[in-house]
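Chemist: structure of the sequence below:
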Amino acid sequence: MGAVFLIALILYFYRSWHSMERQNTVYSTMEEPSLPVAYVSSGDYLMNPMHAYLQDMGKQAARDMITVLPQDRQLKLVVQEYDNMVASASYEIRTLDLSHLIEKGTVSDISRSDGNASLVLPIQNLINKDQAYLLHITLETGAHTLNYYTRILWTDRDYTKSMEDVAFRFTTGSFDSTNSKDITTYLETKDTADNSSLGHVDLHSSFNQIIWGKTGMQPKGRFYMTLKEFDGMMGEIQISYESYMTDENGEEKHFLNEDNFVFRNDPERVYMMDFDRTTHQIFEGDSEDFAGKRITLGVGNTDDIAVQKSENEHYIAFKTDQGLWRYDQSSKSGHAVNIFSYRSDTDDGVRANYDQHDIKILSVSDKGDVDFLVYGYVNRGSHEGYNGILYYRYDSSNDTVTENFFIAIPEVYDQIRWNLEKLAYLSGDGLLYLYYGGSIYGIDTNSLEVVTIATGLQESGFASSDTQQYIAYQNPDAEDIYHAAKITLVNLESNQSSEIQGGGYLRLIGFNQDDLIYGIINPAYASIYTEKHKIPISEIHIVGPDLSDKTSYAKDGLLFTNVRVSGTRLHFDKIRPVEGGHYEAAGEDTIISNREQTDARLSGVGSYTDKILQKVWYIEIKDLGTKHVRSTAPKNLSLERASSIDLNITEDKNVIPMFYAYAHGHFQGRTRTLEEAYELVYDDFGYVLTADGEFVWNRVDKSTMVTIRNATALAEEPLTKLSKLTTIDTYDTYSMVNAYGMDLSSALYFLNKGYPLIAYLEDSCYLIYSYDSFNIRLVDPMSGSQNVVGREDAEAMFRQDGNRFVGIVPHKT
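Modeler: This next block holds a predicted model:
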């Protein structure tokens, strides 16, 4: 009886404590989207949906869109207020680098109709034509000060209306059988195109793929059109929308879609240069999605999917279409929890479906708890209108999602993603490691203490392993990435670090799974750059996490450059030093690992062919048999621990210039050389910018023929600066761009900017001052002699000599 009494007493106090703990916990629900959305009124369209920011984004949101001003510069805006009321509006216009304030103004006349506020920005005649500026709009609602951003362009060459019409007809025509035949005018169907999936289609896809195959797909709600880019010749338009189809059981399936178009204006008409559609199915978690040995995710792309299992494999956390789920495959009755999603049953979709965020699964415990990050733009909840990183934990025992902390970062989603893809790792002892802006941070998820592990890192001087358990970085105190005396290797799970030193300067290359790859730079060549402004290495080493040697590679008389990791392969160019402090090409080589390439993020993910939906993705699970899986949402959202953390991210003024690559309406990456950037976006008709948003290269913005007058005189000063050429050198009125490695056709872009193209053949320097469809024309700036070469012959001639070009880009003033 005493034992029974003691057990009853323990149970009483446990339940009382647990009840008190729950009573003291601050529970909430995630509020519905609340902030207004602003649009540009452009003819028949409401263009450029601008989402509200509650933080000052500076110039970071400049790439979201561009607005072409009407000739009278009176810019009409429509604000969908929802439950807000715009009390006042103001605006300011600055140069893209924010260095000059051009104009400030206020709006006194605000009219209202059907829940919308209409206003006109009376932009003055203070801006230059054909020069882009940043427009910052501020709306006061009483409850909030809201910030909206767009670039603006005032030009006499506004061809955007024709581009918008073509894009809108193409997208809507894909749903309309009576008008869809017009689409065939633009298609460039190829037999080699992949016509097996509706998740991704382009101009090379079949007509049947473009019109959604046999699905009977129909649009749902509005089409949201954004002018992503326009420079007078090239235009890039994005249309996002929701669609649905009815399956054989009469159930609706819903999809989110994004169509991206690239146009070029020629004197005759507007040409569609590229079309790219991505589609992913909204995972509803219905019972039919769980059957047999599969969780069927539906139509999509692997970029949308991530899977992580608990060590005992009882629990599977998976991300699909920006929603996070956890499936319990150990229970007698199957159970799935929709842990997180911004999607809403009451919102019209423009806010809840806004896709500038993503989810990173950090860990899944054997108890079913899930740690995860949500990063980018916050669509709803207490941080709506901010960009940053949210750290959450799903507590399985309480069926509660707990917000632990929020890091506000005034950068757009693509830039936040770019940093977190380099490092976002949660160790077993609760330390969250992040890479951001050249620094490595460690955050204790229990005490919320922040430790800066390393700072001042060059982006290419840092790397993480496939699992991100191991990181490596070069000495941040080194002169540059080519003159580091040591590399630090850290095991984030054990918090143990090791250093590699000796043999010369060290150059971090990357990882092959958990094996570190680095090179040794011979001090004899440590000051001799290649023509692409790189210092070659003399030895390649691959070591394990314990620094044990796996393999090494060296050849007498040869050096290696352009070393790059691609899966289990290591590619590099061989060069040999020659007299005069130069190098000559000696071929290419590849080191191949015998390890199987795996992607832990897609563990257990497969696909099958559905007779209607075509390629469908699924996750392998234990056989359900006759189980009926129920799907639920967490009972509570806890804000008890919610805190804000400031990483004190500062802009490093000494960072080397980088090239920013864009295509299909999205940031594709930043690189140290123009050649690397243009390779990222060439196939997608993309473009490359500097950090200040100036165009460096654009595949579409190129006329069919150009002739530069007085080419030798124009190039006289730039020719004197060639000996100092790095990757990009900026002077008062122009920049010189190292375009080594670009093919001739791509390098001819620079003639369209008003300067001749500097080109090398063997030891001689020439100026290409004219081209058309058949010929190019060169002049020797020393002798003045001119020469005409056929286009095909010229391309072969320069390719054989290494495609050594230097472009000149004038600054817009």
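Chemist: C-alpha only now, for contacts and for neighbours.
Modeler: OK.
Chemist: in a strand, His533, correct?
Modeler: No. Counting by DSSP: H, G, I helix; E, B strand; the rest coil, His533 is not found in a strand; it is coil.
Chemist: next, the contact list for Val364, please.
Modeler: Counting by CA atoms under 8 Å, 6 or more residues apart in numbering, Val364 makes contact with Gln308, Lys309, Ser310, Glu311, Tyr315, Ile316, Ala317, Val370, Asp371.
Chemist: filter these to the buried ones?
Modeler: Neighbour counting with 16 or more other CA atoms under 10 Å marks Gln308, Lys309, Ser310, Tyr315, Ile316, Ala317, Val370, Asp371 as buried within the contacts of Val364.
Chemist: which one of those is nearest Lys129?
Modeler: Nearest to Lys129 out of the buried ones among the contacts of Val364 is Asp371 (CA to CA; 50.6 Å).
Chemist: hmm, back to that, can I get the contacts of Val364 in a markdown table including distance to Met20 and secondary structure?
Modeler: A markdown table is the format used below for the contacts of Val364 (distance: CA to CA, whole Å; DSSP: H, G, I helix; E, B strand; the rest coil):
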| residue | distance to Met20 | secondary structure |
| --- | --- | --- |
| Gln308 | 34 | strand |
| Lys309 | 33 | strand |
| Ser310 | 30 | coil |
| Glu311 | 32 | coil |
| Tyr315 | 29 | strand |
| Ile316 | 31 | strand |
| Ala317 | 30 | strand |
| Val370 | 24 | strand |
| Asp371 | 25 | strand |
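Chemist: another one to check against the first:
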Amino acid sequence: MQGKSVKLTIFKSIYAILIFVIAVLIISRLSTGDNADMTAQMSEATLPTVSFVSNYREVSPLHGYLEEMDISHIRGTIFPIGSGRDINYKIKTYGQKVTNLSFEVRNIDGSGLVENTDLQDYKESEDTITGSFQLKDLISSGSEYMLVMLMDTEIGRARFYSRIVWTNDESRYHIDEEVDFVRNFSIATFDKEAASEYSRYLESNSEGDNTSFNKVNIHSSFNQVTWGDLQIVDHSDPEVYVTDIHGQTGSYLLKYQISIKEGALNKTYNVCEAYRLRFTSDRIYLLNFERTVNYIFDTKSFSITKNVIGLSISDPDLQLVESSSGSAFAFVSENRLYMLNNSENRLAYLFGFYDDNNNDIRTRWDQNCIKILKVDEAGNVKFAVAGYMNRGTHEGQVGIAVYDYNATINAVEEQAFVQSKSDPQILMEYVDTIAYVNNSDVFYVMLDQNIYAIDLNDRTSTSVVDDIGQGEYKISESMNTIAWQSDDLKSLNMMNLGTKTVSEVTAENGDLIRVLGFMGEDMVYGLVHESDVLNDQMGNPVYAMYNILIQDGDGNILENYHPDGIYVTSVSISDNQIRMTRVVKDEEAGKYISTYDDQIMSTLKAEKGSNTVSVVSVDIYEKIVQISTKSEIKTKQIRVLTPAQTLFEGDRDVNIDTKRNADEKPFYYVYGLMGIEGIYSDPAEAVKLAFRSPGTVVGDNNKYVWIKGNLLRSNQNMSITRSAEIYPNMTSKDPVSVCLDLILNYEGVNRNVESLLAGGDSVYQILESSLPDARILDLDGCPMSAMLYYTNKDIPVMAMLNDGTAVLIIGFNDLNTVLMNPTTGAVYKYGMNDSEKLFEENGNHFITYIMEED
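Modeler: The predicted structure follows:
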């Protein structure tokens, strides 16, 4: 019996050990993402690409969408076509089957179909399709349209979008010469001797930063533009994108990769170059040149020492989110997401559409972004991917996907997907504005100027704040709190997204309240006596704040600023400082006069994380970026993981109807040299940004509101000039009334402007009610030279002066503006520099319009 008992004990021990070993093996396989039944690697890209061919040059590669997009919010590239209306194209199929080719031409705002034609005559090889087609005589010269190429693919009907413009001549805005120029300029930068020919195009001066290769522009030194002493061993052939083109100017993007020798390794960098050119019969002028260079961090040739993760030449504005103790953190490098769990010596590559040394243009397309939402102590990461989906489950769709990385099983799982029909860049801009997840797994995001709450557990959505983008709203630094004011300015609401609680701050009787922003997590707002609200030259209210307050999340007042007899009209908040623009009240004149500015400094020091991003100088690399870690990294013990994606049945889509009403306030989209720069409800802010960028402003209908440059050498509105010459008794009438009369008469409208002004209508209100087919643009604060865009189009610009009078800007040449002054009755030329000084001293108060049907 005793022998049997011993044998039984041994058998049980062996059995227990065997079960333990099997369990360890299963867990091990799960932790490395090898369980094919539960996880899989992201599927490869399958959609084809389409390029246009211009004199044997391929330009503007297009990527396929599996859903019909909102054309009024698709920007993309543009292709000019000549008098014959012919278009040559090339489709790269990557070995996939492509059938049923056709194309559509639609109005640029998507309002109507101009042409729909099947394509029959094309040549097909193993991985390419080439052909050409001719548009019907149904389009207007100089107007932009949307061309949609359609084809059936192995995963669905795909659409490829590009703007087109018919130029009615064979020059086609000189696209071939300009493409040759930007390509040759780019290639020459790798050879200092060849580049000397192009040195005359540079404007090297003190504005250029010659301390970093990450950002280089036309003001940088010749040596900086030609890569200094970097050992570049290879560079790929650039992809050329035509982003904007007009009669006088053209804008281009070049994207390629370089390899730089670093010790025994060759490291890869993404390069993006932007060019803006002006073509003349004599030569090409380089108006703007910008270049960005960013290291592609990878898990094979990374540089990690005991306390530093090296990111070489990169943008220092690096996204890094850490756990509460800092033992785990996630960071984004060139649109790829990584997580380091220092306590467990794990480095995981969590997400990215392109792999190391991947030359597939489809996976490298950068119309998407990653937003880190949360990192916990175990190294679990919640994140969102917004924009165009290059590959995987949602290939060819635009939307926001929320993912969860589970460190225990080393797998990434989709939590929700919100589809969108907007331009990927617009969606990325919204997500950059606010994307936040609380501890209850509720994801907050802005879509089309509304804020939504998406429950990641049951995938339901609710609207939190409607049309917040149309009014004044502010978001705290952590995105944990949003604040917005009521339409009547009697109160403001502050919502804590973590707790979902809303608190209200109400103004006292006779007062108004204005939300100004956040200093860290503390809200800044101002109080205004209603009796102190006066109108500016345009008739718009000026809210002069007598009191500025800073309030924490618990409602405690941290700062109460109320200078005696001085009012604040605007503030800017940066780091721990509030800068205030101030005025004093001239009771007799009934207006405000500028006085010296002031500032409020916070005594609280900005909190720094345990792991920090820093910039250091390193010989030939100049400034490089690195992550300094809280604790030592055991580099020899570090394990590199590449998680797979968890498989699931069905979908995890969240449907949100973001369609806006036609009567809602319009928005303005600013596109700079390298893409979208911002979305504004105020056209003045949009134009100011586009002027600095430089770039363009388009409205909700995808039509231009403003373009940098592209001016004729001179122009004068002769209709208004003639009307001014015969205007009866001009100098005896109110100058504002005369200017409005001339504008309305020019547009064929006759109204009693004097009685409207006497009745209290503002200049804006009179123009808005009198020109129902126009978009009225209050461009207060914009530089005078930006107004020449409108006079170039024969649209008068009204400028209000401090003495209550007004003038019209109706023309210009290289040296002068052409003004119509009702107080003198004269139309005359005034020096360009003198004009800028005159209007700047009078506050740059401009108002104009554009006709919506143009």
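Chemist: now distance to Tyr769 of structure 1 too, for the contacts of Val364 of structure 1, in a markdown table please.
Modeler: What follows is the contacts of Val364 of structure 1, written out as a markdown table (distance: CA to CA, whole Å):
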| residue | distance to Tyr769 of structure 1 |
| --- | --- |
| Gln308 | 56 |
| Lys309 | 60 |
| Ser310 | 63 |
| Glu311 | 64 |
| Tyr315 | 65 |
| Ile316 | 61 |
| Ala317 | 59 |
| Val370 | 61 |
| Asp371 | 59 |
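Chemist: farthest pair in those residues?
Modeler: Glu311 and Asp371 (14.2 Å).
Chemist: from Gly831 of structure 2, how far out is Ser83 of structure 2?
Modeler: Per CA to CA, to the nearest Å, Ser83 of structure 2 is found 39 Å from Gly831 of structure 2.
Chemist: an error on my part: the question was meant for Asp317 of structure 2.
Modeler: Asp317 of structure 2 is 42 Å from Gly831 of structure 2, by CA to CA.
Chemist: more neighbours: these two, which one.
Modeler: Gly831 (15 against 9; other CA atoms under 10 Å).
Chemist: what lies in contact with stretch 434-453 of structure 1?
Modeler: 404, 419-420, 422-425, 430-433, 454-459, 645, 647, 649-651.
Chemist: if we only consider the buried ones among the contacts of Val364 of structure 1, which is nearest to Ile708 of structure 1?
Modeler: Of these, the one sitting nearest to Ile708 of structure 1 (CA to CA) turns out to be Gln308, at 57.8 Å.
Chemist: and the spatially closest residue to His100 of structure 1 that is not a sequence neighbour, what helix or strand is that in?
Modeler: Closest residue in space to His100 of structure 1, ignoring its immediate chain neighbours: Arg94 at 5.6 Å, by CA to CA, 6 or more residues apart in numbering. Following DSSP states H and E, one finds Arg94 of structure 1 within strand 88-95.
Chemist: try Glu676 of structure 1
Modeler: Using DSSP H and E, the element containing Glu676 of structure 1 is helix 674-681.
Chemist: with Val697 of structure 2 instead?
Modeler: Judged by DSSP H and E, Val697 of structure 2 forms part of strand 696-698.
Chemist: would you say Ser607 of structure 1 is within a helix?
Modeler: No. Ser607 of structure 1 is assigned strand when assessed by three-state DSSP, not a helix.
Chemist: which one in structure 2 is aligned with it?
Modeler: Taking TM-score structural alignment, Ser607 of structure 1 has Val615 as its aligned residue in structure 2.
Chemist: contacts only, for its match.
Modeler: Pro316, Lys623, Ile624, Val625, Gln626.
Chemist: could I get the full set of helices for structure 2?
Modeler: 2-31, 175-188, 192-195, 222-225, 361-364, 424-433, 683-692, 718-725, 735-746, 753-758, 763-770, 788-792, 832-841 (DSSP state H).
Chemist: any idea which of those helices gets closest to Glu203 of structure 2?
Modeler: That would be helix 222-225 among those, by CA to CA, at 9.4 Å.
Chemist: so which elements touch the closest one?
Modeler: Judged by 3 or more CA pairs under 8 Å, 6 or more residues apart in numbering; DSSP states H and E, helix 222-225 of structure 2 is in contact with strand 215-217.
Chemist: what range does the strand it packs on cover in structure 1?
Modeler: With TM-score structural alignment as the criterion, strand 215-217 of structure 2 aligns to 200-202.
Chemist: just the strands from the stretch 751-854 of structure 2, written as ranges.
Modeler: Ranges of strands within the stretch 751-854 of structure 2 are 774-778, 797-800, 806-812, 816-821, 826-831, 845-851, based on DSSP state E, counting those that start in this stretch.
Chemist: out of the contacts of stretch 434-453 of structure 1, which end up buried?
Modeler: Buried members of those, scored by 16+ other CA under 10 Å, are 404, 419-420, 422-425, 431-433, 455-459, 647.
Chemist: among the residues you listed, which ones are in strands?
Modeler: Asn404, Ala424, Tyr425, Leu431, Leu432, Tyr433 (DSSP state E).
Chemist: about what we covered before: nearest approach to Gly76 of structure 2 belongs to which of the strands of the stretch 751-854 of structure 2?
Modeler: It's strand 845-851; of the strands of the stretch 751-854 of structure 2, that one is closest to Gly76 of structure 2 (CA to CA) at 23.1 Å.
Chemist: now that closest one, how far from the chain's geometric center?
Modeler: On the basis of CA atoms, centre = their mean, to the nearest Å, strand 845-851 of structure 2 is displaced by 25 Å from the centre of the chain it belongs to.
Chemist: what of stretch 256-274 of structure 2?
Modeler: Per CA atoms, centre = their mean, the centroid offset for stretch 256-274 of structure 2 relative to its chain is 25 Å.
Chemist: can you give me the neighbour number for the equivalent of Ala62 of structure 1 over in structure 2?
Modeler: Alignment note: Ala62 of structure 1 maps to Ile74 in structure 2; criterion TM-score structural alignment. Counted with other CA under 10 Å, residues neighbouring Ile74 of structure 2 total 23.
Chemist: ok, Ile74 of structure 2 touching Ser422?
Modeler: Yes. Between Ile74 of structure 2 and Ser422 there is a contact at 6.4 Å, judged by CA atoms under 8 Å.
Chemist: so who does Pro410 of structure 1 touch?
Modeler: Gln55, Asp56, Met57, Gly58, Gln60, Tyr386, Asn387, Gly388.
Chemist: quick one: what's aligned to it in structure 2?
Modeler: So Pro410 of structure 1 corresponds to Lys421, using TM-score structural alignment.
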